[in-house]
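Chemist: Curious how this folds, go ahead:
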Amino acid sequence: MIVDCAIYRDGRRTEGPGDFSEALDEARAAGGFVWVGLYEPTEREFDHVTEEFGLHPLAVEDALKAHQRPKLEVYDDSLFLVLKPVVYEPEGDTVSAGEVMVFLGDGFVVTVRHGEGSPLGAVRKRLEHEPELLGKGPTSVLYAIADAVVDHYLDVSTELQTDLEELETEVFSPTSGGSRYTASRIYSFKRQILEFRRATVPLAMPLSKLAGTGPFGVSVPFVDDKARPFFRDVSDHLTRVNESVEGLDRLVSDILSAHLAQMSVRQNDDMRKISAWAAMAAVPTMIAGIYGMNFDHMPELHWVWSYPVVIALMVSLVLLLYRLFKRRGWM
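Modeler: Below is the predicted model:
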């Protein structure tokens, strides 16, 4: 459905006519642009937008189906950028990603949103309070959306870092040493980081193209060259996020390895204790077994003090083994 549609002239909003074609002509005539915002449109709803703005059918297909990787595509009449805003839910410690598709052309911006993780409403309000920035044209909208998405990545990265520190404390706590559910929590956390990386890592190349850095030092159509420093700033922020995510991924792998090593050591300790107790139980069992064979001719069988001597011998041997195992750290 269409969430918002407006014409912007000199950074000021004016309500556009209901017909997209008239709105586009009016905006171009006034040196402004049209910004149309849609939320999970159907194919039928999007057909009218496609026809009026001349959007490429391949980009339209991607916008309708969603589930795309972050990417930047340049067509004859428009530019197509895919971003994946991320939402962090502290109650369940989960990361979920939405999608924002931006069509940028001569005198128009069309944004398509899928999922809940979208900053578009806040971006539009912020831009409308900054007419100087909004007056730069459609490029300012593209920059503001990318900047809002990447800035939220930084917030999510900070939240994940906090959760990882809590998980690390739990694993290495001298009292708990990690519960029986710790391994599943670590795997779940690693999965959230993977979901986060799917949104952040592929976005590096599109932002490099927009910033004109690295091997992509060429102008991108429909994007003002004067906006390159702003996209470079967004790209720098994304680099920080990707470095942080990579560090989180390595650290959670190390924590998982350490937890598994702790579990192995703990199992070895338990086996040694069980073996020690079994050895101490085996000695009196062996002696009792020998004297329980009921033979007539056995040493000291008819001696008055045989019973207390054998009991004392059993206790002495058990205490000797206990002291030996205790000294070696098996008990």
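Chemist: C-alpha from now on. contacts and neighbour counts both.
Modeler: OK.
Chemist: can you pull out the helices in this structure?
Modeler: For the chain, the helices defined by DSSP state H cover 20-29, 43-53, 57-65, 120-128, 131-134, 138-171, 182-200, 204-211, 228-291, 306-327.
Chemist: can you give me the end-to-end distance of stretch 292-303?
Modeler: 15 Å (Cα to Cα, to the nearest Å).
Chemist: for stretch 122-137, that is, sorry about that
Modeler: Terminal-residue distance, stretch 122-137 (Cα to Cα): 18 Å.
Chemist: To compare against the first, here's the next sequence to fold:
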Amino acid sequence: MSMAGNLRKVTGLGRVGGLRRVARLTRRRPRVDLSHPARSPLGSSVVNCVMYQDGVRVPVGGGLVDAVNHVRRNRGGFVWLGLHEPTDAEFADVAELFDLHPLAVEDAVEAHQRPKLERYGDTLFAVFKTVCYVEHEELTATSEVVDTGEIMAFVGRDFVVTVRHGRHGSLGPLREELEADPAQLAKGPAAVLHAVADHVVDDYLSVTESVQGDIDQVETAVFATDGARVDPGRIYQLKRELLELKRAAVPLSRPLEELATRPIRVIAPEIQAYFRDVSDHLLRATEQIASFDELLNSILQAHLAQVTVAQNEDMRKITSWAAVIAVPTMVCGMYGMNFDHMPELHWTFGYPLVLAVISVACLALYRGFRRNGWL
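Modeler: Got it, this is the predicted structure:
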């Protein structure tokens, strides 16, 4: 089958005959995972493929190849292809059609990349780390707080290809918001790249607000009356999850700075102002993350100090009672040696006198320790 035929089969955008093929393919694939929110009804990696002209969605009676040819023939508009976790075979035709660099294609398919921006001729390749707050009833030492994913974007003069990894960060709502603003969408693929970046950074801010609730909960527990009994694993877990958020947000500052300040052929100067706004939002998120990290360090140190104080109090109590018990132990040890000539050994009041001395000595020690706060 030709490349065009393969792409029509993948995108499912054919005419009536294409719809009939879709029906046949659907009947042939009874085990498609329809529960996955990111997959298309065919179970392929294609989430959506749309052509835009002057910011308005334009229906095309063919597949992806027809849409691209239409855009390039008319010198206007662009095509937005959305993919989710494509395989090498699924992405091969797309890479050939848009002349994508093999290194960028490899990164997009394999994922596990850090946020970055690379230029390959007239094509931009951007990587964003997406984050999602994982709801939980109670924070434990094993609770997952932050889930991460990735969005890769190939941006050219007349196309945008977004590749998403992970079960969150869907771009469907973002696409609808852009389509509701044709004036912004008419600015071209750069407007889509800005919207994706803004969407990702807004998620950073949303997740930091949710994480702050967990930090407040731990902070309240640590400084409560029985704060020394708080499981320190909860604090360490928060620090680990915060580190995931930090790895996603902090490296993105340099790519956004390049998009906002450096001249790039596919990024119009008017769009760069929007990227500066996104960069400001990212700065706010990174500052919050840094402050949370410092706050967790302070909470952890305070908890360790409370544990040390509690252990010192326990040791003082143990030492105090040991001193009180040492008095009768010493006296009874002396009179337990069974010598014939010992003071008051044969005296009638010797036994009551020893008990009285022991009681007075123990009481004096107890009151002294209580007065000093050891008991």
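Chemist: Now for the counterpart of Gly350 of the second structure in the first structure, how many residues are close by?
Modeler: Residue pairing (TM-score structural alignment): Gly350 of the second structure is matched to Ser306 of the first structure. Burial of Ser306 of the first structure is recorded as 13 neighbouring residues (other Cα atoms under 10 Å).
Chemist: ditto for Glu176 of the second structure
Modeler: Neighbours around Glu176 of the second structure, by other Cα under 10 Å: 10.
Chemist: contacting residues around the match of Gly350 of the second structure?
Modeler: Shown in contact with Ser306 of the first structure (Cα atoms under 8 Å, 6 or more residues apart in numbering): Glu300.
Chemist: returning to what we had before: can you redo the helices of the first structure as TSV with distance to Asp10 of the first structure?
Modeler: Shown next, in TSV, are the helices of the first structure (distance: least, Cα to Cα, whole Å):
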stretch	distance to Asp10 of the first structure
helix 20-29	11
helix 43-53	21
helix 57-65	29
helix 120-128	11
helix 131-134	7
helix 138-171	12
helix 182-200	33
helix 204-211	23
helix 228-291	20
helix 306-327	84
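Chemist: and Ser219 of the first structure, which of those is closest to it?
Modeler: helix 204-211 (7.8 Å; Cα to Cα).
Chemist: Would you agree Val65 of the second structure is in contact with Val10?
Modeler: No - assessed by Cα atoms under 8 Å, Val65 of the second structure is found out of contact with Val10, at 11.4 Å.
Chemist: Quick one: map Cys132 of the second structure onto the first structure.
Modeler: In the first structure, the residue equivalent to Cys132 of the second structure is Val87, according to TM-score structural alignment.
Chemist: just checking, that match touches Ser157?
Modeler: No - when contacts are counted by Cα under 8 Å, Val87 of the first structure is not listed as touching Ser157 (10.8 Å).
Chemist: still on that earlier bit, most tightly surrounded among the helices of the first structure?
Modeler: Mean neighbour count, computed with mean count of other Cα atoms under 10 Å, is highest for helix 204-211 among the helices of the first structure, reaching a mean of 22.
Chemist: quick check: angle from that one to helix 228-291?
Modeler: Between helix 204-211 of the first structure and helix 228-291, the angle formed by their directions is 160 degrees, by axes from the mean of the first three to the mean of the last three Cα atoms, to 10 degrees.
Chemist: Contact partners for the spatially most central residue of the second structure?
Modeler: With distances taken as Cα atoms, centre = their mean, Val146 lies nearest the centre of the second structure, 3.1 Å away. In this structure, Val146 of the second structure makes contact with 131-134, 207, 241-242, 244-245, judged by Cα under 8 Å, 6+ apart.
Chemist: Mind picking the one among those residues that's closest to Glu270 of the second structure?
Modeler: Val131 (28.2 Å).
Chemist: What distance do you get for the closest residue to the closest one other than its chain neighbours to Ser45 of the second structure?
Modeler: Nearest residue to Val131 of the second structure in three dimensions, chain neighbours excluded: Thr148, at 4.4 Å (Cα to Cα, 6 or more residues apart in numbering). Using Cα to Cα, Thr148 of the second structure is found at 19 Å from Ser45 of the second structure.
Chemist: who has more neighbours, the two?
Modeler: Higher neighbour count among Thr148 of the second structure and Ser45: Ser45, with 22 against 18, using other Cα under 10 Å.
Chemist: What residues does the more buried one make contact with?
Modeler: Taking Cα under 8 Å, 6+ apart, one finds 10, 39, 83-87, 90 in contact with Ser45 of the second structure.
Chemist: The same query, at a cut-off of 10 Å, please.
Modeler: 10-11, 38-39, 82-87, 90-91, 163-164 (Cα atoms under 10 Å, 6 or more residues apart in numbering).
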